[in-house]
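S.K.: Below: sequence and its predicted model.
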Amino acid sequence: MTTKSRPRGQTGHLLLAETARAASGRRQDHSTGAHLTLLAGLPPRTFFPDTVGADVVQVDDPATPHPLLARVQHAGRHEGPTVVYVSGRLVCDHRRGDLHIALRDATRRNVRYTGLPWAWLTDALAARPAVSTLVIVDVTAEPDAWTAISRDPTAFTRGMPVWGAVTPAPARGDAVDGAAPFTRALAHTLTRGAPRLPDRITARD
């Protein structure tokens, strides 16, 4: 039996993007930056142990979709291993029902223009080799988005290697303080490991 190791000499690329995971009233809250603080503080080698280094880019609470899209497109063109982490709130636009990442001050009625369509993110990464690409999500989903993903998960993954947590959005006005449980567990596992897990995790695990 032979195994193939990842090619050495490459540089990894880590994109960390965070928007608020809740809304007050009809509008999106502002991000607390808790997830970026937690993950950006980790050594890049925890994400890319087999590279010579890594670029780390942070996008915190963007007000419009274009700066975030530009960063995702840049990640899509990177030749080495790439990890894109996205934290925020999923909303369906009220006209077509398409999934969007809600950005600062977005509402369900204007998210079509103010949010980042999820399809834009997956399309920007679609040409990358799956073996060196990972999208990590820690997002909440409004009821319509939760229903859409539950009915057809492939509408969310769109053929991309997506891993993480999607949870129902908290009630409007409920405070969301600190990092979410999944991201806290992710940071803990990256720094300390999980010795009881098998060497290789498959879909069956």
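M.R.: That came in fine, so what should we check first? Note that the structure is predicted; figures quoted are calculated from it, not measured. Residues are numbered from 1 along each chain as shown.
S.K.: make it CA atoms for all contacts and neighbour counts henceforth
M.R.: Noted.
S.K.: Pull the residues that contact the lengthiest strand in the chain.
M.R.: If you go by DSSP state E, the chain has its longest strand at strand 82-92. By C-alpha atoms under 8 Å, 6 or more residues apart in numbering, the residues outside strand 82-92 that reach it are 12-22, 35, 47, 72, 75, 98-102, 108, 111, 132-142, 144-145, 169.
S.K.: Whichever of those end up buried, select them in PyMOL.
M.R.: One line in PyMOL is enough to select the buried members of the contacts of strand 82-92, burial here meaning 16 or more other C-alpha atoms under 10 Å:
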select buried, resi 12+13+14+15+16+17+18+19+20+21+22+35+47+72+75+98+99+100+101+102+108+111+133+134+135+136+137+138+139+140+141+142+144+145+169
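S.K.: that older thread, check which residues of the longest strand of the chain are buried.
M.R.: Here strand 82-92 shows 82-92 as buried, counting by 16+ other C-alpha under 10 Å.
S.K.: next one: stretch 144-162
M.R.: 144-146, 148-149, 156-157, 160-162.
S.K.: One more: stretch 40-58?
M.R.: Residues of stretch 40-58 classed as buried by neighbour count (16+ other C-alpha under 10 Å): 40, 44, 47-48, 50-51, 53-54, 58.
S.K.: C-terminal to the longest strand of the chain, what's the next element?
M.R.: strand 99-101 (DSSP states H and E).
S.K.: and that following strand, what does it pack onto?
M.R.: strand 82-92, strand 116-117, helix 118-125 (3 or more C-alpha pairs under 8 Å, 6 or more residues apart in numbering; DSSP states H and E).
S.K.: one step back: relative to Thr122, which of the buried residues of strand 82-92 is nearest.
M.R.: Val84 (10.6 Å; C-alpha to C-alpha).
S.K.: Which residues are in contact with the closest residue to Asp29 other than its chain neighbours?
M.R.: Leaving aside its sequence neighbours, Asp29 sits nearest to Ala23 (C-alpha to C-alpha, 6 or more residues apart in numbering; 4.8 Å). Shown in contact with Ala23 (C-alpha under 8 Å, 6+ apart): 29, 172-173.
S.K.: Presented hereafter is structure B, for comparison with structure A:
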Amino acid sequence: MITGENTMGTALLLAAAPAGKGRLIDATSTLPTLAAVPPSTLTGTAAGTIVELADPTDQQTVLTRVRAAAAASGPLSLFLIGQLHIDGKHGRVHLALARTTPATLRYTALPWEWLVNELKPRRPASTRVVVDLIADPDAWEQIRAHGLTLGHGVSLYGRVAPALPRRRLAQPAYLKAVAGTWRSGVNPPLPELHAKAAAQAGHEGALLLAVDGTPAPAPAPAPAPADTAAAPLDATAEGPLPAILAAAHAGRHGEAASLAARWEAWALQAHGPGSAQAVHWLEVRADLAHLAGDPGSSCELWMAAAGARLARHQAPDSPAVQAAVDRAHHQWQQLRDPQRARDLGPHLVSLRRRVPGRRPGATEAAQRRLEILHSSPRSLPAAQ
């Protein structure tokens, strides 16, 4: 990100959430603190223009403001606070606005791809986006599986967390920590600021984003799968997850699994078994096994992740625990090997009894399928 130049930068502060019971985050509460930060700090330039949008109601108005900010020639800093939802028709991520409801999402929320398209023409390394977002269960599942990016050349830092249970209102603690650091007169590099804010805000169960938009001449070669004890990983490295997911989606499943295993080994050594960091990489490995078409391994890893979260005294009805068990159950249902399904079934049923989940009858369905597996050893019941 360009800093310290004698150019005019722009900072766009966008905080939005639906009114009423659909609100998942107190989005606008951080705006006064951010607005009190010197404009030059927000923009990363000697002088800056600040544009603030608090609970906007119209997606076209927001698009116009984003487009105008993106068209400026100087550096752009975009701060996003709000909540993410999935359009049920097309499966696309949207940022909810003040009048957004589940029925009007496509017409009243801001599609994430609009942001991607508006930022795409900008010069690489001239744009940084800092986010503090809450995702509803459907959006959280998609983001956990596929990540959240804004395209090549855009630096993306921040936190995406699952919605709190029982409709409790989340606080944008990550961006409050960012703003608090700046207001104290300290202005560290963005990766360092990100790490500090994440530690202060807490990131239990959240997905941390750290994607550096600075172009690189060429990617470093991936380590060989067997070389897990090679050169130590850099704990301050910025986008390992996007690079790992990119490898998986490109069909390089061995490379992706090897990198994830190395990061999990680092987390275990640095933070200990059962730590939030270790559980995070366990869940990444579960996602990668699913992408590689290995439902048995994915089921095992999701069950291990759920067990680790429960061992950390997370509640059985917490979104992260429920999601882990739901995914383990789904992967178990995809198994076509009866013996493998029988081997994993008792553990899953036991876990289901502790974590029934949001879907009525899930525990009974798992128990019934396991009984059929044992009574008809050569056949495999259809997924329910």
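M.R.: Sure, I can see it. Because the structure is a prediction, the values reported are computed rather than measured.
S.K.: For Ala203 of structure 1, see how far away Ala102 of structure 1 is.
M.R.: 29 Å (C-alpha to C-alpha, to the nearest Å).
S.K.: now His100 of structure 1
M.R.: With C-alpha to C-alpha as the criterion, His100 of structure 1 and Ala203 of structure 1 are 27 Å apart.
S.K.: what stretch of structure 2 does the longest strand of structure 1 fall on?
M.R.: Taken onto structure 2 by TM-score structural alignment, strand 82-92 of structure 1 occupies residues 76-86 there.
S.K.: hang on, the earlier thing: show me the buried residues of stretch 144-162 of structure 1 that map onto helices.
M.R.: Counting by DSSP state H, the buried residues of stretch 144-162 of structure 1 place 144-146, 148-149, 156-157 in helices.
S.K.: For Leu125 of structure 1, state which of those is nearest.
M.R.: Using C-alpha to C-alpha, those come closest to Leu125 of structure 1 at Thr157, 11.5 Å.
S.K.: Tell me the residue in structure 2 aligned with the closest one.
M.R.: In structure 2, Thr157 of structure 1 lines up with Leu150, judged by TM-score structural alignment.
S.K.: and Asn110 of structure 1, what pairs with it in structure 2?
M.R.: Per TM-score structural alignment, Asn110 of structure 1 is aligned with Thr104.
S.K.: count of residues packed around that match?
M.R.: 11 (other C-alpha atoms under 10 Å).
S.K.: Can you tell me how far it is from Ala69 of structure 2?
M.R.: Counting by C-alpha to C-alpha - Thr104 of structure 2 and Ala69 of structure 2 are separated by 27 Å.
S.K.: same check, this time on Leu259 of structure 2
M.R.: Taking C-alpha to C-alpha, one finds Leu259 of structure 2 at 37 Å from Ala69 of structure 2.
S.K.: part of a strand, is Ala70 of structure 1?
M.R.: No: according to DSSP: H, G, I helix; E, B strand; the rest coil, Ala70 of structure 1 belongs to no strand; its state is helix.
S.K.: which residue lines up with it in structure 2?
M.R.: Mapped onto structure 2 by TM-score structural alignment, Ala70 of structure 1 lines up with Thr64.
S.K.: Likewise for Pro181 of structure 1?
M.R.: Aligned partner of Pro181 of structure 1 by TM-score structural alignment: Ala173.
S.K.: if I read this right, Ala17 of structure 1 contacts Val59, doesn't it?
M.R.: Yes: if you go by C-alpha atoms under 8 Å, Ala17 of structure 1 and Val59 touch, sitting 4.6 Å apart.
S.K.: which residues are in contact with both of these two?
M.R.: With C-alpha under 8 Å, 6+ apart as the test, Ala17 of structure 1 and Val59 both reach Leu68.
S.K.: hmm, back to that, ok, of the ones in helices among the buried residues of stretch 144-162 of structure 1, which one's closest to Leu186 of structure 1?
M.R.: Checking these against Leu186 of structure 1 with C-alpha to C-alpha, the nearest one is Thr157 at 19.7 Å.
S.K.: count of neighbours near the nearest residue to that closest one once chain neighbours are set aside?
M.R.: Excluding its sequence neighbours, the residue lying closest to Thr157 of structure 1 (C-alpha to C-alpha, 6+ apart) is Thr122, at 7.8 Å. Neighbour count for Thr122 of structure 1, taken as other C-alpha under 10 Å: 21.
S.K.: repeat for Glu192 of structure 2
M.R.: Neighbour tally, Glu192 of structure 2, other C-alpha under 10 Å: 11.
S.K.: Check the secondary structure at it for me.
M.R.: Taken by three-state DSSP, the conformation at Glu192 of structure 2 corresponds to helix.
S.K.: Now do it against Ala320 of structure 2, distance only.
M.R.: Noted for Glu192 of structure 2: a distance of 27 Å to Ala320 of structure 2, by C-alpha to C-alpha.
S.K.: Quick check: the most centrally placed residue in structure 1 vs Arg96 of structure 1, distance?
M.R.: What sits nearest the mean C-alpha location of structure 1, by C-alpha atoms, centre = their mean, is Val86, with 2.2 Å. Separation of Val86 of structure 1 from Arg96 of structure 1 (C-alpha to C-alpha): 23 Å.
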